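Enquirer: Quick one, what's the 3D model for this:
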Amino acid sequence: MPSNLSGDSLDGGVEVKDVLALIPILDSMPITDPNRIAMFGWSRGSMMSLIAVTKTNRIKTLVLGATPVDLVLSAINRPSLEHDVFKRLIPGYEFDKLALLEERSAIYWPEKIPKDISILMLHGTNDERTSIVPVFKFADTMKSLGVNIELKEFPSGSHTLIESKVSVYRKVLSWFNEHL
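Expert: Model prediction:
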């Protein structure tokens, strides 16, 4: 079990706080509907979005692309992540690698994600950076917990899904129209 989901040690802790600081700004703007807040994140941004929704009940829906839900598996599949990303971005990584990776991996704490949120996950089956395998397990777990989640696979799709950008845009707009 993760050691500190709410602490500043989280990868991107300051970034998550910065994003959540936008909510009071939205509340003060007459052109926004503060009851219809969505988050859209890709890759690391989708991991941050999952962390963010554990800290507020204000997010109504998430759209997540190429989501690294299991950084432990990512470290095994892509050893270069340890030096290029994890050591650089995760404070204290060299002292407690496993716990810190689990702390940032939603697959280890699905019960912390609000049950009343809707989630759209977009993932290419040929994603060279983030395996879709744990995403299947994560989506199944979320469904079993009663979360409204849809996993949209893009056959032969890459990490960015650039080759399917029109389909991605249409799916995202449709999702927001339906869930906001």
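Enquirer: Every contact and neighbour count from this point should use C-alpha atoms.
Expert: Will do.
Enquirer: In the chain, mark out all the strands, start to finish.
Expert: When secondary structure is read from DSSP state E, the chain shows strands at 37-42, 59-65, 118-124, 148-154.
Enquirer: Format these as a markdown table; extra columns: distance to residue 26.
Expert: Supplementary listing: these in a markdown table, determined by distance: least, C-alpha to C-alpha, whole Å:
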| stretch | distance to residue 26 |
| --- | --- |
| strand 37-42 | 9 |
| strand 59-65 | 12 |
| strand 118-124 | 20 |
| strand 148-154 | 25 |
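Enquirer: want to throw those strands into JSON lines with distance to residue 20 and mean neighbour count?
Expert: Compiled in JSON lines, those are given as follows (distance: least, C-alpha to C-alpha, whole Å; neighbours: other C-alpha atoms under 10 Å):
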{"stretch": "strand 37-42", "distance to residue 20": "10", "mean neighbour count": "18"}
{"stretch": "strand 59-65", "distance to residue 20": "10", "mean neighbour count": "24"}
{"stretch": "strand 118-124", "distance to residue 20": "18", "mean neighbour count": "24"}
{"stretch": "strand 148-154", "distance to residue 20": "22", "mean neighbour count": "17"}
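Enquirer: Of all those strands, which one is nearest residue 97?
Expert: Set against residue 97 and scored by C-alpha to C-alpha, those come closest in strand 37-42, at 23.3 Å.
Enquirer: Proceed likewise with the subsequent sequence, for comparison:
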Amino acid sequence: FDYMRTNGPLTERAAASVCFQLLSALDHCHECGVLHRDVKPENVLLARGEGDFGSIKLIDFGIASEHQPGVRSSTLCGTPLYLAPETLDGVWSPQADVWAAGVVSYAALCGVPPFWAETNEGIFRAIRSEPLRFASAAWLGVSEAAKDLVRSMLDKNPHRRITALQALGHRWFQEV
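Expert: Modelled structure (predicted):
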């Protein structure tokens, strides 16, 4: 997060590395029945390595919970810009973490989140109803494979949204 604030969007290669490692961490959490529930750039530590980036660490499991299918949460938790549409209705699943990772990936590639407004209510409205766009000039040099994966991670329907495990096999990671 600090790196992007200072230097702008990551290179596509660096963004792919971060996204792959983040999805790997989430897949491990989900295999263990754990939902992170607060995936955001501030909770992804980047360790500088040779080339673009070395490794990442997913931190801050303070609001993580055990996945309990069918159980609704009466408390809205997480960071507004990274909340999946279904979480606004109290539905938490591994797919909500994938959505948040998609928001992180989108921001890593272009420097801004996909859904924005001045207020939380406006952000929630945008998350629920605004279409995903790749319109800014920052997207001109980004591959179609990267856009395809981000689009799959940010599908508003959690039943159609790609899983962390499926995302790890996406062609983008082989192409960059």
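Enquirer: Do you know the score for how well these two fit?
Expert: Comparing the two superposed chains by TM-score structural alignment, normalised by the length of structure 2, the resulting TM-score equals 0.30, with 95 aligned residues with a C-alpha RMSD of 5.6 Å.
Enquirer: between the strands of structure 1, which one is nearest to residue 100 of structure 1?
Expert: Taking C-alpha to C-alpha as the criterion, strand 37-42 is the member of those that comes nearest to residue 100 of structure 1, at 20.6 Å.
Enquirer: residues near residue 44 of structure 1, how many?
Expert: Look at residue 44 of structure 1: counted by other C-alpha atoms under 10 Å, it has 16 neighbours.
Enquirer: Residue 71 of structure 1 versus that one, what's the distance?
Expert: As defined by C-alpha to C-alpha, to the nearest Å, residue 44 of structure 1 lies at a distance of 10 Å from residue 71 of structure 1.
Enquirer: again with residue 135 of structure 1
Expert: 12 Å.
Enquirer: now residue 167 of structure 1
Expert: When C-alpha to C-alpha is the yardstick, residue 167 of structure 1 and residue 71 of structure 1 sit 28 Å from each other.
Enquirer: likewise residue 176 of structure 1?
Expert: Summarising the geometry, the distance separating residue 176 of structure 1 from residue 71 of structure 1, computed by C-alpha to C-alpha, is 28 Å.
Enquirer: Pick out whichever of the two has more residues nearby.
Expert: Taking neighbours as other C-alpha under 10 Å, residue 176 of structure 1 and residue 71 compare with residue 71 leading, 25 against 17.
Enquirer: you'd agree the more buried one is up against residue 102?
Expert: Yes - under the contact definition of C-alpha atoms under 8 Å, residue 71 of structure 1 touches residue 102, with a separation of 6.8 Å.
Enquirer: For the longest helix along structure 1, which helices and strands make contact with it?
Expert: For structure 1, the helix with the greatest residue count under DSSP state H is helix 165-179. In terms of contacts (3 or more C-alpha pairs under 8 Å, 6 or more residues apart in numbering; DSSP states H and E), helix 165-179 of structure 1 is packed against strand 59-65, strand 118-124.
Enquirer: again, only using 7 Å
Expert: For helix 165-179 of structure 1, not one helix or strand is in contact under the criterion 3 or more C-alpha pairs under 7 Å, 6 or more residues apart in numbering; DSSP states H and E.
Enquirer: Would you indicate which residues of it are buried?
Expert: Counting neighbours by 16 or more other C-alpha atoms under 10 Å, one finds that the buried residues in helix 165-179 of structure 1 are 168, 171, 172, 175, 176, 179.
Enquirer: May I see the buried residues of the helix or strand containing residue 98 of structure 2?
Expert: Secondary-structure assignment from DSSP states H and E places residue 98 of structure 2 in helix 94-110. Residues of helix 94-110 of structure 2 classed as buried under the neighbour-count rule (16+ other C-alpha under 10 Å) are 94-110.
Enquirer: so what's residue 149 of structure 1 closest to, chain neighbours aside?
Expert: The spatial neighbour of residue 149 of structure 1 that comes closest, neighbours along the chain excluded (C-alpha to C-alpha, 6 or more residues apart in numbering), is residue 119 at 4.6 Å.
Enquirer: roughly how far apart are that neighbour and residue 53 of structure 1?
Expert: To residue 53 of structure 1, residue 119 of structure 1 is 11 Å away according to C-alpha to C-alpha.
Enquirer: And residue 13 of structure 1, by the same measure?
Expert: Distance from residue 13 of structure 1 to residue 53 of structure 1, by C-alpha to C-alpha: 13 Å.
Enquirer: Look at these two and report which has more neighbours.
Expert: Each of residue 13 of structure 1 and residue 53 had its neighbours counted (other C-alpha under 10 Å), and the higher figure belongs to residue 53 (21 against 18).
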